[in-house]
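[1] Sequence isn't available, so here's the structure alone:
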């Protein structure tokens, strides 16, 4: 019984942070790969969240051949959870490589933002937003699926 109590108490923070349809997303600010700050506001129409390397590869595959401001023109935001990446690897290799991407990556170095939006680590979480409120959520496992969804968003 003690084990179940401990398990339940340890999961409470996850439930408290989970976003429900219709809820307003709490504001946050992260730095991108160029150390430029971005704050989530009511102008964002959708947010992509990658909690693992496989999901980040799906986003990169879907956006790598798009024009430089493709995501921003559609009021999209991409958050990459890099908290598990060793700091030295991130600083020396990963973040400099991201500077070649034609899109901004909001880097969640401490996992304080991405953890608010639970999803599978190998899938891209798509949060559809309207005036700062969560309208719907989907997960994409392949580049093709994400590309098709992005094509349906008009600037």
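    It's in. All values reported here derive from a predicted model rather than from experimental measurement. Numbering: from 1, shown residues only.

[2] alpha carbons only for contacts and neighbour counts from here, please
    Will do.

[3] What helix or strand is residue 11 located in?
    Using DSSP states H and E, residue 11 sits within helix 2-17.

[4] Touching the very next helix or strand once past that helix from outside, list them.
    Sequence order places strand 29-31 as the next helix or strand after helix 2-17, per DSSP H and E. With contact meaning C-alpha atoms under 8 Å, 6 or more residues apart in numbering, strand 29-31 is reached by 37-40, 106-108.

[5] got another, please set it beside the one above:
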């Protein structure tokens, strides 16, 4: 009986976190790898969310060789949950490497924002937005489909 109650509780909590089309995303502000603030706003059309290093590597691979401003041209932002990374590793190794990337990475250092979005481990969650509302969402498990989706978004703008 306890197992059934626990399973039901887990299912209900997962359903409560699920985003529905038409739902407005609450605005938030995070710092990027250069400590510059970014606030989610109605201009954002794509929110990419990676909850772990494997997901972030997918985004990096998809953006490899792309010019500076590539995401901005698509009104896209990349949110990386780095809360599980030890601070010393982040400070000495990860952040200096991130500063070499030619795209902006919004860093959720305290897991305040990323848990709002149902991104799975090792994957990238793509939230398509219009005027701050969710239009659709999809998940990417490899870099090439993500790269193609970003290219299509560029031709649509």
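    Noted; the coordinates are in hand. Note that the structure is a prediction, hence the values are computed from the model and not measured.

[6] quick one: TM-score?
    Superposed pair, TM-score by TM-score structural alignment, normalised by the length of the first structure: 0.92. Supporting alignment: 155 aligned residues with a C-alpha RMSD of 1.6 Å.

[7] picking that back up, which among the contacts of strand 29-31 of the first structure end up buried?
    106-108 (16 or more other C-alpha atoms under 10 Å).

[8] could I get the residues you listed as JSON lines with distance to residue 71 of the first structure and secondary structure?
    Output for those, formatted as JSON lines (distance: C-alpha to C-alpha, whole Å; DSSP: H, G, I helix; E, B strand; the rest coil):
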{"residue": "106", "distance to residue 71 of the first structure": "12", "secondary structure": "strand"}
{"residue": "107", "distance to residue 71 of the first structure": "16", "secondary structure": "strand"}
{"residue": "108", "distance to residue 71 of the first structure": "18", "secondary structure": "strand"}
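
[9] Closest one of the residues you listed to residue 7 of the first structure?
    Within these, the smallest distance to residue 7 of the first structure is 26.1 Å, found for residue 108 (C-alpha to C-alpha).

[10] Who are the contact partners of the residue nearest the centre of the second structure?
    What sits nearest the mean C-alpha location of the second structure, by C-alpha atoms, centre = their mean, is residue 49, with 1.4 Å. Residue 49 of the second structure makes contacts with 78-81, 114, 117, 119, 124-126, as judged by C-alpha under 8 Å, 6+ apart.

[11] how about the helices of the first structure, start to end?
    Applying DSSP state H to the first structure gives helices spanning 2-17, 53-63, 70-73, 87-89, 95-98, 143-151.

[12] what's the closest of these to residue 133 of the first structure?
    Nearest to residue 133 of the first structure, of the helices of the first structure and by C-alpha to C-alpha, is helix 2-17 at 14.5 Å.

[13] Give me the residues contacting the closest one.
    115-118.

[14] got those residues as a markdown table, with neighbour count and distance to residue 146 of the first structure columns?
    Formatted as a markdown table, those follow (neighbours: other C-alpha atoms under 10 Å; distance: C-alpha to C-alpha, whole Å):
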| residue | neighbour count | distance to residue 146 of the first structure |
| --- | --- | --- |
| 115 | 17 | 21 |
| 116 | 17 | 21 |
| 117 | 19 | 18 |
| 118 | 15 | 18 |
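
[15] Residue 34 of the second structure contacts residue 99, doesn't it?
    Yes: the pair residue 34 of the second structure / residue 99 is scored as a contact, 6.8 Å apart, by C-alpha atoms under 8 Å.

[16] on that earlier part again, superposed on the second structure, where does the helix holding residue 11 of the first structure end up, distance-wise?
    Superposed on the second structure, helix 2-17 of the first structure shows a mean distance to its aligned partners of 4.9 Å (mean C-alpha distance after the TM-score superposition for the first structure).

[17] quick one on the thing from earlier: may I ask which two of the contacts of residue 49 of the second structure are separated the most?
    81 and 126 (14.4 Å).
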